[in-house]
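Undergrad: heads up, no residue letters with this:
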């Protein structure tokens, strides 16, 4: 069979994906010619629709079509295990050749070939460093992400700390190594670019949310996590990130004294992953310390794997606080001994201390009778005479204002629209000048007529 027939047999089944890649290359060429990185970002987002269809055969066609540098061509062919053929043609712009290399890296990541991926992505990063082109920034950012992902999968993320230069990668390294202070200092001194894509912005918001949660700033943490969840892609490829962000968001809500919506745990993509967190939520809502300890022991491995164990251990105080509040609402007077039994505490002294702290923090409205060893609840007052409705209203207003500000920042306008407005304004100004000139000329004519008269 001739080589031409073989090529036709290879191309025909994959005609659709090759057209998608060709369209992506067109976007990259447009990005280079117009010096607009948004076209490159759009091209990279497009790859999510066909990355799961990539095969060595398809990648071989793409490499031979767009990569004419023999060294890079040979490296990429070796990475995916296909035969190298000497390319013939004019060398393309580096953005296109590095994008083809990025497709190879994505394929290696999906195939779990992490060791080969490390070698390939390292060569591509070193190659990208030889160019000083801003249109390469989006592709370089993706390459750095997979560089850290491959090392993280191999368990040697700490080795690239001196090599990584991107903000999200550095934050991931610091959080993995529990260097919270360094991560917080980096965030305070670095400025996150406003033109970055939603994927990287969502990841950055998640890292900020985790930093603030560890630092006990739960309100700020919850706001960042909501932004991360909203900005994250709603595609099957991003389910893992959605699960991770929602797990942390649930814990932060519980630490704030709020109970997550039941509908969150019923979502198809989250239901199975959030089962351990649902049991923790139920224990906190009911104030059942025994149920909390059982869930903690049963799903300890899951919480450690998610790196949320430290935060979940803080919920023990919330469980006890909720239990005390429920007891205060149920009983007008109850002995400390009974409180100790209901909360499964070790001794009555612990119960007295917990009740006293709950009274001081305003969790319950009650008094302790030391002589009889009991707690007496005060009469429940009208909640609308307190500041609670005002606080809830203020929280909702802040949420709406933040959502409005984010929406305004995310608005996009047609490219060069302001130039049309400037041209229109210049035209109006010229008309006003002409009109003023006509008035002056007419006044001069009138003065001349009066003089003659």
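TA: Perfect, I can see it now. Here the structure is a predicted model, which is why all the values come from computation and not from measurement.
Undergrad: hey, let's count contacts and neighbours off CA atoms from now on
TA: Fine.
Undergrad: Check the secondary structure at the closest residue in space to residue 333 that isn't next to it in sequence for me.
TA: Once flanking residues are discounted, residue 333 sits nearest to residue 376: 4.4 Å by Cα to Cα, 6 or more residues apart in numbering. What DSSP: H, G, I helix; E, B strand; the rest coil gives for residue 376 is strand.
Undergrad: Correct me if wrong: residue 376 contacts residue 366.
TA: Yes. Residue 376 is in contact with residue 366 according to Cα atoms under 8 Å; the separation is 5.5 Å.
Undergrad: quick one: which of the two has more around it?
TA: Counted by other Cα atoms under 10 Å, residue 376 and residue 366 do not tie: residue 366 has more neighbours, with 21 against 16.
Undergrad: try this one next to it:
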């Protein structure tokens, strides 16, 4: 004798997983470690993967998250850190202090890799273009290309290709594309 049992619908497991999904800052830190591993092992494919992962989380980038990531990836007070931080809006000072309190201790002991510094330029540039702050994006892209010209490593080439794309896009969006043609 078998008996039919009515099964009640369970909530989708994706809903419960989304509440435990890692934050955008955590994703950025994982991407930074992927870039570091690729730079030390001289494996360009890891940096390609990092760029691909960045494009997947691009719409989740917010100013406090980027500020916290800059504090994690670059030594506070360095030229790159101060330059990139100047492009980010200063909305919630208190939230940023809470986010960066633990990560600034980790970054102070290490020297930034050129790949990681160029990646930070790329992140801020993508953020500025997505926020439709084209004049700031143009200034940031010019600074990033000036910094990029001082770096000659094969592992930077993938990041440089993306940086040049956004460099030309920022000039195109401001109507000044003819300035960079040479």
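TA: Cool, got the structure. Here the structure is a predicted model, which is why all the values come from computation and not from measurement.
Undergrad: What does the TM-score come to for these two?
TA: Once superposed, chain against chain, the TM-score is 0.75 (TM-score structural alignment, normalised by the length of structure 2); 150 aligned residues with a Cα RMSD of 2.3 Å.
Undergrad: Check the gap between the residue nearest to residue 333 of structure 1 and residue 349 of structure 1 for me.
TA: Taking Cα to Cα, to the nearest Å as the measure, residue 376 of structure 1 falls 17 Å from residue 349 of structure 1.
Undergrad: between residue 376 and residue 366 of structure 1, what contacts are shared?
TA: With contacts taken as Cα atoms under 8 Å, 6 or more residues apart in numbering, residue 376 of structure 1 and residue 366 have no neighbour in common.
Undergrad: do you know how far the residue nearest to residue 333 of structure 1 is from residue 335 of structure 1?
TA: 9 Å.
Undergrad: What are the boundaries of the helices in structure 2?
TA: Applying DSSP state H to structure 2 gives helices spanning 13-19, 24-41, 44-57, 63-73, 79-87, 93-100, 103-107, 114-130, 134-148, 157-173, 177-180.
Undergrad: The second one aligns to what range in structure 1?
TA: If I follow you right, that is helix 24-41 of structure 2. Taken onto structure 1 by TM-score structural alignment, helix 24-41 of structure 2 occupies residues 17-34 there.
Undergrad: Report how many residues lie close to the corresponding residue of structure 2 for residue 97 of structure 1.
TA: Here residue 97 of structure 1 is matched to residue 117 in structure 2, going by TM-score structural alignment. Residues within reach of residue 117 of structure 2, counting by other Cα under 10 Å, total 20.
Undergrad: for residue 117 of structure 2, what are its contacts?
TA: 73-74, 80.
Undergrad: so which of those hold up in structure 1?
TA: Checked against structure 1 using both residues aligned by TM-score structural alignment, their matches' Cα atoms under 8 Å, those keep these contacts: 73-74.
Undergrad: Reformat the contacts of residue 117 of structure 2 as a markdown table; add neighbour count and distance to residue 25 of structure 2.
TA: Shown next, in a markdown table, are the contacts of residue 117 of structure 2 (neighbours: other Cα atoms under 10 Å; distance: Cα to Cα, whole Å):
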| residue | neighbour count | distance to residue 25 of structure 2 |
| --- | --- | --- |
| 73 | 27 | 11 |
| 74 | 24 | 14 |
| 80 | 21 | 19 |
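Undergrad: how far is stretch 19-28 of structure 2 from where the chain is centred?
TA: Relative to the mean C-alpha coordinate of its chain, stretch 19-28 of structure 2 is positioned 13 Å out (Cα atoms, centre = their mean, to the nearest Å).
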